[in-house]
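**Student:** Let me see the structure of the following:
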Amino acid sequence: MKFTLLGTSGSAGLPQIGGPDGRGDWGRTDPNEPRNRRTRTSIVVQTAENKNILVDTSPDLRMQLTSCGIGRIDAVIYTHAHADHVAGIDEVRILNRIMDAPMPCYGTEALWEELKRRFGYAFKPHNGGFFGRPVLHDHIVAPGEAFEVLGTAILPLDQDHGYSRSLGLRLGNAAYCTDVVRFDDTAFATLQGLDLFIVDCFTPAQDHPTHAGLPTVLSWVERLKPKRTVLTHLGPDMDYRTLCNTLPSGIEPGYDGMVLEV
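**Tutor:** Modelled structure (predicted):
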């Protein structure tokens, strides 16, 4: 499998809106380092059958797909219903046109209840012809219950996201775990034996109320011992070059457009 990190930022992107000249607030990151320019967190998984599975529809989806040269999506998995992970849902309209079919999408029952309240038009039946709106075909999945997408087996795990829950995803010997502040013992058991661990790391020090900080992530890595760990959902205090120079061997910051193969 091949993983393309479409976006690696927190919910506000980087730079955030504002700054002394109105051209962006870079926090404690270096604006001259291109890999500090980050869009909202999302990935594409390319399967052995060359199918593209998108994880989350971020507000930056159009720019992400065109920048990474990904011209088709075959299915979508949603980790949770926060705006930085779903607000690009209208971009699915173009993806519908490319595949000429409703988009198969996977998420928890609670997620679909929320999205149908906010984006009800995307779930109305499609009666053929031109796709003038996004059309999603929803499939319910549950933590701990493996499911298959386009021939690829996926095991979702329940994650503590502070004030809510999110889904982590294990795909073979790789895992994608964004928007998490704590794992329980069941999650740790699910994450044993990884070759690749893509994981939320929002702050350089203490945990954010809803996201893990670097000391917590380092403790997870010590416990799980994955072969390679890549940090995502990086906050405005997470400078790319500083992280490269200080992280232990086997751990590295992700960046928009990064490609990882397993």
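**Student:** From now on I want contacts and neighbour counts done on CA atoms only, so please keep to that.
**Tutor:** Noted.
**Student:** where along the stretch 51-200 of the chain do the strands fall?
**Tutor:** Ranges of strands in the stretch 51-200 of the chain, per DSSP state E, counting those that start in this stretch, are 52-55, 75-77, 103-107, 136-140, 147-149, 152-160, 165-171, 174-177, 196-200.
**Student:** who wins for proximity to residue 69 among the ones you listed?
**Tutor:** strand 52-55 (12.0 Å; Cα to Cα).
**Student:** Quick one: list the elements packing against that closest one.
**Tutor:** Here strand 52-55 touches strand 42-46, strand 75-77, going by 3 or more Cα pairs under 8 Å, 6 or more residues apart in numbering; DSSP states H and E.
**Student:** and for comparison, fold this next one:
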Amino acid sequence: MKITFLGTGTSLGIPIIGSKHPVCLSKNSKDKRLRSSILIEKDQKNFLIDCGPDFRYQMLRSNHERLNAIFITHEHQDHIGGLDDVRPINFNMNQPIPIYGLRRVIENLKKRFFYIFSKNKKSNVSKISVYELDDYKNFFIVENYKIFPLLTWHGQLPILGFRIENFAYITDASHIPFQTIQRLKGINILVLNILRKEMKHSFPFMLSETLKITQQICPQKTYLTHISHTFGFHEEIEKQLPKDVYLAYDKLIIYE
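**Tutor:** Presented below is the predicted three-dimensional model:
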């Protein structure tokens, strides 16, 4: 299984427009982060988790032109804003792209991208087919693979992570229920969000919280994503991380 980090930043990305923060001014390519998204390749099948506003550039940069499914963690703009740019993928594959998400998320997509779902389309629009996920206990099948939805919380909003075989991806979480922790036991690679090193925030994890979660799950390796500019410089932070915990960066490729 090949995993490509298409983006590892927060909703604002790095650099932030107009910011003079030292990280935003960094010349290190690892400090430049598009909105968080990940591409999983296995047996010539491509699965995308989240389709944010940077989707077009991410696909061009990684030289990918096909998708077999898109899994959506939740409906915030930095996770769905690129759905318009699925259209060239439709042309390449000559078929709609299936999208999987919570019922609430699918209903939100239908409102925000009403023209995609309109029965009277007057122009070329993205072609997608939607599948609702609201049973957190069961897996679903895509291209003969078992995909396990992972219930987490983003503040008061229930959102999803996803497990495929021994790889799991969780982003934007502020709380991971005990039942989800149990479903993550035995994985080899965990991708988990981090926001900043200190300063308690009401939404995604601080570093200490993320590391506590990794200790409970005990994956072989953990990669941190959804990173704020306030977290610090990539090279400096990575030196401070425990063994087998790594700071992900855009265009990083790993294998499971």
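**Student:** What residue in structure 1 is paired with residue 149 of structure 2?
**Tutor:** Residue pairing (TM-score structural alignment): residue 149 of structure 2 is matched to residue 156 of structure 1.
**Student:** quick one: its match and residue 185 of structure 1, what's the gap?
**Tutor:** Distance, residue 156 of structure 1 to residue 185 of structure 1, by Cα to Cα, to the nearest Å: 14 Å.
**Student:** Looking only at neighbour counts, state which of those two leads.
**Tutor:** Taking neighbours as other Cα atoms under 10 Å, residue 156 of structure 1 and residue 185 compare with residue 156 leading, 27 against 8.
**Student:** just checking, the more buried one touches residue 140?
**Tutor:** No. Taking contacts as Cα atoms under 8 Å, residue 156 of structure 1 lies outside contact range of residue 140: 11.6 Å.
**Student:** who touches both of these two?
**Tutor:** Common contact partners of residue 156 of structure 1 and residue 140 (Cα atoms under 8 Å, 6 or more residues apart in numbering): none.
**Student:** what about stretch 63-76 of structure 2, start to end distance?
**Tutor:** Start-to-end, stretch 63-76 of structure 2 (Cα to Cα) is 26 Å.
**Student:** That one aligns to what range in structure 1?
**Tutor:** Going by TM-score structural alignment: stretch 63-76 of structure 2 matches residues 69-82.
**Student:** Buried residues in that stretch, which are they?
**Tutor:** Using 16 or more other Cα atoms under 10 Å as the burial criterion, the residues of stretch 69-82 of structure 1 that qualify are 72-82.
**Student:** contact partners of it?
**Tutor:** 51-57, 65, 85-86, 95, 98-99, 103-108, 111, 114-115, 149-150, 165-168.
**Student:** OK, contacts around residue 53 of structure 2?
**Tutor:** Per Cα under 8 Å, 6+ apart, neighbours of residue 53 of structure 2: 35, 77-82.
**Student:** Could you find the counterpart of it in structure 1?
**Tutor:** When structure 1 is aligned by TM-score structural alignment, residue 53 of structure 2 is paired with residue 59.
**Student:** Could you check how far its match is from residue 15 of structure 1?
**Tutor:** As judged by Cα to Cα, residue 59 of structure 1 and residue 15 of structure 1 stand 15 Å apart.
**Student:** do residue 206 of structure 1 as well
**Tutor:** Distance from residue 206 of structure 1 to residue 15 of structure 1, by Cα to Cα: 22 Å.
**Student:** quick one, which of these two is more surrounded?
**Tutor:** Comparing residue 206 of structure 1 with residue 15 by other Cα under 10 Å, the one with more neighbours is residue 15, at 20 against 13.
**Student:** my guess is the more buried one contacts residue 28, does it?
**Tutor:** No. At 10.4 Å, residue 15 of structure 1 and residue 28 do not qualify as touching, with contact defined as Cα under 8 Å.
**Student:** Please enumerate the shared neighbours of those two.
**Tutor:** With Cα under 8 Å, 6+ apart as the test, residue 15 of structure 1 and residue 28 both reach residue 236.
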